[in-house]
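next comes the sequence, and after it the predicted model I'd like to discuss.
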Amino acid sequence: MKKILITLCIGLGISINSNAQCLKKVVNDENTLLVDVRTPEEFEEETAKNAINIPVDELENRVSELVDAKRIVVFCKSGKRAKQAKKILKRQKGIRKVYNGKTYEKVRNLQ
């Protein structure tokens, strides 16, 4: 993931000093879609700013909602569902730039 983030940051014209700094730029870019893959109940309790909720178990059936996104950052509570979501999305046609933000707390702290 580090190589992908560095390549993305260079493509965005961003000078970086660390992987975390690059992920922060990706998370805050207006062309990035933030997807919280936790349950609706967890999402309602708290999430990252401007995130949408698509639970990981609904992801394959709702992929059409994501095909127009230039970049997607998926996240959950522990990172486990986000990792699963990234794998699901990487298998889909037309979705190439998917990043695992790991937890909603991490993504929120990067905003």
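Structure received.

for the rest of this, base every contact and every neighbour count on C-alpha atoms.
Fine.

list the contacts of the residue most central in space within the chain.
When Cα atoms, centre = their mean is applied to the chain, the residue found nearest the centroid is Val73 (0.8 Å). Counting by Cα atoms under 8 Å, 6 or more residues apart in numbering, Val73 touches 27, 32-35, 98-101.

rerun that using 6 Å as the cut-off
When contacts are counted by Cα atoms under 6 Å, 6 or more residues apart in numbering, Val73 touches 34, 98-101.

out of the residues you listed, who's the most crowded?
Greatest neighbour count in the contacts of Val73, by other Cα atoms under 10 Å, goes to Gly101: 27 neighbours.

quick check: buried residues in the helix or strand Glu42 falls within?
Using DSSP states H and E, Glu42 sits in helix 40-45. Buried positions in helix 40-45, judged by neighbour count with 16 or more other Cα atoms under 10 Å: Phe43.

put this next to the first one:
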Amino acid sequence: MEWIIILIIVALFAWRMMPAKDVRTIDAAGLKDKLDDKSVQFVDVRTPAEYKARHIKEFKNIPLNTLPSKTDSLDKSKETVVICQSGMRSVQAARVLKKNGFENVVNVRGGMGAYNG
């Protein structure tokens, strides 16, 4: 019985880490290549305190817990790159964006922890 519970917990954790359907993933090097592209919108879903401590200037801070109510402030037709600290919250953010009609969503794998720019 214990193994079943452990298996369920592991499966739920793995499911939450999986990228949303039709969401591309880039690494920190790929992000650096995109930062000069003015046709891309960048969203940092970390808390305001995390954002204030360290952020990439091109990114707009919209914390994950407020994202569902703020999708109207973003352009659904633009490529949208999402980042967090490690990549877990941005996976959730990508799901929120896809659910709200965003077609071109990109998640930064490893998040700010992997970015050294």
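Arrived safely, thanks for sending. These numbers were taken from a predicted model, which means no experiment stands behind them.

quick TM-score on the pair, please.
With the length set by TM-score structural alignment, normalised by the length of structure 1, the two chains reach a TM-score of 0.70; 94 aligned residues with a Cα RMSD of 2.6 Å.

for the helix holding Glu42 of structure 1, packing partners?
Using 3 or more Cα pairs under 6 Å, 6 or more residues apart in numbering; DSSP states H and E as the contact test, no helix or strand touches helix 40-45 of structure 1.

ok, average deviation of that helix from structure 2?
By mean Cα distance after the TM-score superposition for structure 1, the fitted helix 40-45 of structure 1 averages 0.6 Å away from its aligned residues in structure 2.

equivalent range in structure 2 for that helix?
Under TM-score structural alignment, helix 40-45 of structure 1 corresponds to residues 48-53 of structure 2.

ok, now stretch 59-67 of structure 1?
The aligned range for stretch 59-67 of structure 1 is 67-75, by TM-score structural alignment.

in a helix, Gln92 of structure 1, correct?
No. Per DSSP: H, G, I helix; E, B strand; the rest coil, Gln92 of structure 1 lies outside any helix segment and is coil.

aligned partner of it in structure 2?
Under TM-score structural alignment, Gln92 of structure 1 pairs with Asn100 in structure 2.

where along structure 2 do the helices fall?
2-17, 28-34, 48-53, 67-70, 88-99, 111-114 (DSSP state H).

looking at those, which is closest to Ser77 of structure 2?
helix 88-99 (11.6 Å; Cα to Cα).

average gap between that closest one and structure 1?
Mean for helix 88-99 of structure 2 is 0.5 Å (mean Cα distance after the TM-score superposition for structure 1).

give me the helices and strands touching that helix, please.
In terms of contacts (3+ Cα pairs under 6 Å, 6+ apart), helix 88-99 of structure 2 is not packed against any helix or strand.

ok and it relative to helix 2-17, angle-wise?
Going by axes from the mean of the first three to the mean of the last three Cα atoms, to 10 degrees, helix 88-99 of structure 2 is angled at 60 degrees with respect to helix 2-17.

run the chain-centre distance for helix 88-99 of structure 2.
Offset of helix 88-99 of structure 2 from its chain centre (Cα atoms, centre = their mean, to the nearest Å): 6 Å.

what do you get for stretch 78-96 of structure 1?
Mean-position distance between stretch 78-96 of structure 1 and its chain equals 9 Å (Cα atoms, centre = their mean).

now swap in stretch 3-10 of structure 2 and tell me
27 Å.

and stretch 56-66 of structure 1, by the same measure?
Averaging C-alpha positions (Cα atoms, centre = their mean) puts stretch 56-66 of structure 1 14 Å from its chain's average.

try stretch 92-111 of structure 1
The answer for stretch 92-111 of structure 1 is 2 Å, by Cα atoms, centre = their mean.
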